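**Q** my questions concern the predicted model and sequence given below.
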Amino acid sequence: MNNLSGRRHTALVVIDVQNDVVAGAHDRDGVIARIASLVDRARTSDVPVVWVQHSDEGLVRGSHGWEYVPDLQRLDTEPLVHKQYGDSFEDTDLGQVLSSHGVGALVVAGAQTDACIRSTIHGAFTRGYDVTLVGDAHTTDDRTAYGAPAPAEVIAHTNLYWQRQAAPGRSAAVVATADVDFEAPTP
């Protein structure tokens, strides 16, 4: 149903599950375990897994903090997109990677809910992709000291409003890890 002509395939996009990004994240271990499950299921279903990795002055490329958590291992055959902005499409080759696989629908998981996850799902949606957010496979850390709601509330609010997104020719959804069906045909 996406607005991208001829792109009938789905990809799992795993965003920024890096050591320093998720060090203090809400339900860190549970979220990482659910993402690992999604990765395994995507691979079994021959669905591309696209890894996104952030770097900036506080998250230095090549440092231990910049590396993906050891619980998640990218295969050499799986694309790795390096980014420096919240939206994983901004100034990266993510669009080209997805196009080369005929992808028009994204299943998104990772971190941080209130930063790179939100930026990327909105960026994908406005670019014409169908976007499914895995509601129990994204997380953020506690930013209440800066006036933000507690992490569980940030996650719940993001899940609430994303399931209500609408635009011509595109779909948005929120599903639990257990309900992701990589075998179902894309509309």
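**A** Ah, there it is.
**Q** for the rest of this, base every contact and every neighbour count on C-alpha atoms.
**A** Noted.
**Q** next SSE downstream of the helix or strand where Gln96 lies?
**A** Gln96 belongs to helix 94-100 when assigned by DSSP states H and E. Downstream of helix 94-100, the next assigned helix or strand under DSSP H and E is strand 103-111.
**Q** in that next one, what's buried?
**A** For strand 103-111, the neighbour count (16 or more other CA atoms under 10 Å) marks 103-111 as buried.
**Q** can you map out the strands along this protein?
**A** Taking DSSP state E as the test, the strands found in the chain are 9-15, 49-54, 80-83, 103-111, 130-139, 172-175.
**Q** here comes the other one, which I'd like you to weigh against the first:
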Amino acid sequence: MGKPAEPFGQALKCDGVTTLIVTGGETDVCVPATVMAAIDRGFRIVLPTDALCSAEDSTHNALLQFYRRRFSHQIEATTTVDVLDRWC
């Protein structure tokens, strides 16, 4: 969500979106960039931890711990099943 994504973030806010569910590859590269940019823009983040991956289990697990400890007010780490149960 860098400068080119500003209109996208603004459109989400205009539509009343307050929470983003982030999934994807490289828990320790792409995911934190997206998550931190979204937090900077005031979004709450839900991370289905079983819908994230990384080349290294150790860095994947370390980042999940970091999210839970440092950003517990902005980031909720949960499971895909939990997300589906609550949001669908």
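**A** The structure has been received and is ready for your questions. As the structure is a computational prediction, the values presented were derived from the model and not from experiment.
**Q** TM between them?
**A** After superposition, the two chains reach a TM-score of 0.79 (TM-score structural alignment, normalised by the length of the second structure), with 84 aligned residues with a CA RMSD of 1.9 Å.
**Q** picking up where we left off before, the helix holding Gln96 of the first structure against the second structure, how far on average?
**A** By mean CA distance after the TM-score superposition for the first structure, the fitted helix 94-100 of the first structure averages 2.3 Å away from its aligned residues in the second structure.
**Q** the longest helix in the second structure is where?
**A** helix 57-70 (DSSP state H).
**Q** aligned partner of Ala38 of the second structure in the first structure?
**A** Counting by TM-score structural alignment, Ala38 of the second structure corresponds to Ala124 in the first structure.
**Q** its match and Pro151 of the first structure, how far apart?
**A** As for Ala124 of the first structure, its distance to Pro151 of the first structure is 23 Å (criterion: CA to CA, to the nearest Å).
**Q** my guess is the match of Ala38 of the second structure meets Val131, correct?
**A** Yes: between Ala124 of the first structure and Val131 there is a contact at 7.0 Å, judged by CA atoms under 8 Å.
**Q** quick one: terminal-to-terminal distance for stretch 67-75 of the second structure?
**A** Terminal residues of stretch 67-75 of the second structure lie 7 Å apart, using CA to CA.
**Q** which residue lines up with Arg136 of the first structure in the second structure?
**A** If you look again at residue 136 of the first structure, you'll see it is Asp, not Arg. By TM-score structural alignment, Asp136 of the first structure lines up with Asp50.
**Q** which non-adjacent residue is nearest that match?
**A** Sequence neighbours aside, Thr79 is the residue nearest to Asp50 of the second structure in space, at 5.9 Å (criterion: CA to CA, 6 or more residues apart in numbering).
**Q** number of nearby residues for the equivalent of that neighbour over in the first structure?
**A** Thr79 of the second structure maps onto Ala176 in the first structure, with residues paired by TM-score structural alignment. Neighbour count for Ala176 of the first structure, taken as other CA atoms under 10 Å: 13.
**Q** could you do Val175 of the first structure as well?
**A** Each residue near Val175 of the first structure was counted by other CA under 10 Å, and the total is 17.
**Q** cool, and Asp29 of the first structure?
**A** For Asp29 of the first structure, the tally of surrounding residues (other CA under 10 Å) stands at 12.
**Q** quick one: contacts for it?
**A** Contact analysis of Asp29 of the first structure by CA atoms under 8 Å, 6 or more residues apart in numbering lists nothing.
**Q** also Ala55 of the second structure?
**A** Per CA under 8 Å, 6+ apart, neighbours of Ala55 of the second structure: Glu26.
**Q** one more time with 10 Å, if that's ok
**A** Residues in contact with Ala55 of the second structure (CA atoms under 10 Å, 6 or more residues apart in numbering) are 25-28.
**Q** which one (most neighbours) among these?
**A** Highest neighbour count within these: Thr27, with 24 neighbours (other CA under 10 Å).
**Q** need the counterpart of it in the first structure.
**A** Matched by TM-score structural alignment, Thr27 of the second structure corresponds to Thr113 in the first structure.
**Q** follow-up on the earlier one: so the match of Asp136 of the first structure makes contact with Thr78?
**A** Yes: Asp50 of the second structure lies in contact with Thr78 (CA atoms under 10 Å); the separation is 8.2 Å.
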